[in-house]
Structures are given as structure tokens and as C-alpha cells.
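Novice: Below are the sequence and a predicted model; questions follow.
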Amino acid sequence: MDPPSAGGLGGADPQLQRFIEVETQKQRFQQLVHQMTELCWEKCMDKPGPKLDSRAETCFVNCVERFIDTSQFILNRLEQTQKSKSAFSESLSD
């Protein structure tokens, strides 16, 4: 079995392609977590101290809630995209 060419995975095993898609999605999600953590920190932390003041705590809670909302939206969208790809593939094979 030859390794996939550097130009793409056009002829690669479908399971390998799916694995790579899933791992790529995981990587993108981790990047999103990192970006949102950095964004919330920059937005909410004026001055680091021994404990959070109420304003910073509220800011972090709101920021995390927006992150969760955004993450849920993205995951739902990815799921819809995968379902539509599967439905399209199935209709082609009929």
C-alpha cells in the first residue's frame, strides 16, 4: 500500500480520510478554546490579584457562556454539514 501523496488524499482509504477530518476538527476546536481563553483573559483581567473582583468574575462568566453558545453553534453546524455530505454521498451511490 502506497502512502498518500503530498498533493492530497483523493485515493486514500475513506476511514483514513474520516480520521483526518475528525482530528482536524479537534485541532480547530482546541485552537478556538485557546483563542477564547486569551480573549476572555484580555477582556476581563485588568490587574491580576489574589482573587477576582466581582466585575472580573461576572465578565468571565459572561465570556464563558458566550464561548459555550458559540461552541454549541459550531458543533451543530459541523454536524449538519457532515449529515448533508453523507446524504449527498448516499444519493450519488443510489
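Specialist: Perfect, thanks for sending it. What you are looking at is a predicted structure, and each value in this text was computed from that prediction instead of being measured. Numbers count the residues shown, from 1 in each chain.
Novice: going forward, measure contacts and count neighbours with C-alpha atoms only.
Specialist: OK.
Novice: Quickly note the distance from the residue sitting nearest the centre point of the chain to S71.
Specialist: Computing the C-alpha centroid of the chain and ranking residues by Cα atoms, centre = their mean puts F29 first, at 2.5 Å. Using Cα to Cα, to the nearest Å, F29 is found at 8 Å from S71.
Novice: let's bring in a second model and compare:
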Amino acid sequence: MADKFDEATQRELTNFLEQEQAKSRLQASVHKFTEQCWNKCITGSVSTRFSRGEESCLVNCVDRFLDTSLFIVKKLDEQRGALPS
């Protein structure tokens, strides 16, 4: 079916699909990290507020997740830049 589109339309469709796949991967990562932080930090019963310890744990968990994600992205960019063209 993709053969029926001109080259510009095929490129646009490919870019759109890549963007949607990237969004999907990001959403999956956020879901996984949310679940991990929740399971690690929320120890009591759920109420309208987190305890001070739970809140601190969640903040630290999110910060470490973001730090790690940025580190990985930076390393991947460095590796991609080091590849011969």
C-alpha cells in the first residue's frame, strides 16, 4: 500500500510513524517508572496525602529516574556522533 504514495508522502508517513513509536516508548517508560517508584515508596494505605517519608522517597525516585534517563540519552548521542558516516 505504501507503494501508492509518492516519495515525499512516504517520508512524511515514515516520520509520523517514528514519532508515534517514540511517544509510545516514552509513555511505556513513564508507566514503568511510576509503577516502580510507587511500589518502592508507598508503604502505607492510600489516603489524600503522602506521608513525609513517602513524598521524599517519590521525589528522590523521580530525580534518579530523570538523571539516569538524561545520562543514557547523552551517552547514546555521544556514541551516535562517534560512528563513521
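Specialist: Happy to help now that I have it. None of these values were measured; they are calculated from a predicted model.
Novice: Just give the TM-score of the two.
Specialist: Scored against TM-score structural alignment, normalised by the length of the second structure, the superposed chains reach a TM-score of 0.68; 76 aligned residues with a Cα RMSD of 2.7 Å.
Novice: returning to that earlier point: aligned against the second structure, show me the partner of the residue nearest to the centre of the first structure.
Specialist: Alignment note (TM-score structural alignment): F29 of the first structure maps to L26 of the second structure.
Novice: what helix or strand does that match sit in?
Specialist: helix 7-41 (DSSP states H and E).
Novice: helix/strand/coil for E90 of the first structure?
Specialist: Secondary structure assignment for E90 of the first structure (DSSP: H, G, I helix; E, B strand; the rest coil): helix.
Novice: Repeat that for P84 of the second structure.
Specialist: Going by three-state DSSP: P84 of the second structure is coil.
Novice: What about it, how many residues nearby?
Specialist: 5 (other Cα atoms under 10 Å).
Novice: tell me the contacts of it?
Specialist: Contacts here follow Cα atoms under 8 Å, 6 or more residues apart in numbering; on that basis P84 of the second structure touches nothing.
Novice: Next, the buried residues of stretch 49-64 of the first structure.
Specialist: 56, 59-60, 63 (16 or more other Cα atoms under 10 Å).
Novice: hang on, I meant stretch 34-43 of the first structure
Specialist: Buried, per 16+ other Cα under 10 Å, within stretch 34-43 of the first structure: 36-37, 40.
Novice: Give the aligned equivalent of L16 of the first structure in the second structure.
Specialist: L16 of the first structure maps onto L13 in the second structure, by TM-score structural alignment.
Novice: same deal with T58 of the first structure?
Specialist: In the second structure, T58 of the first structure lands on S56 (TM-score structural alignment).
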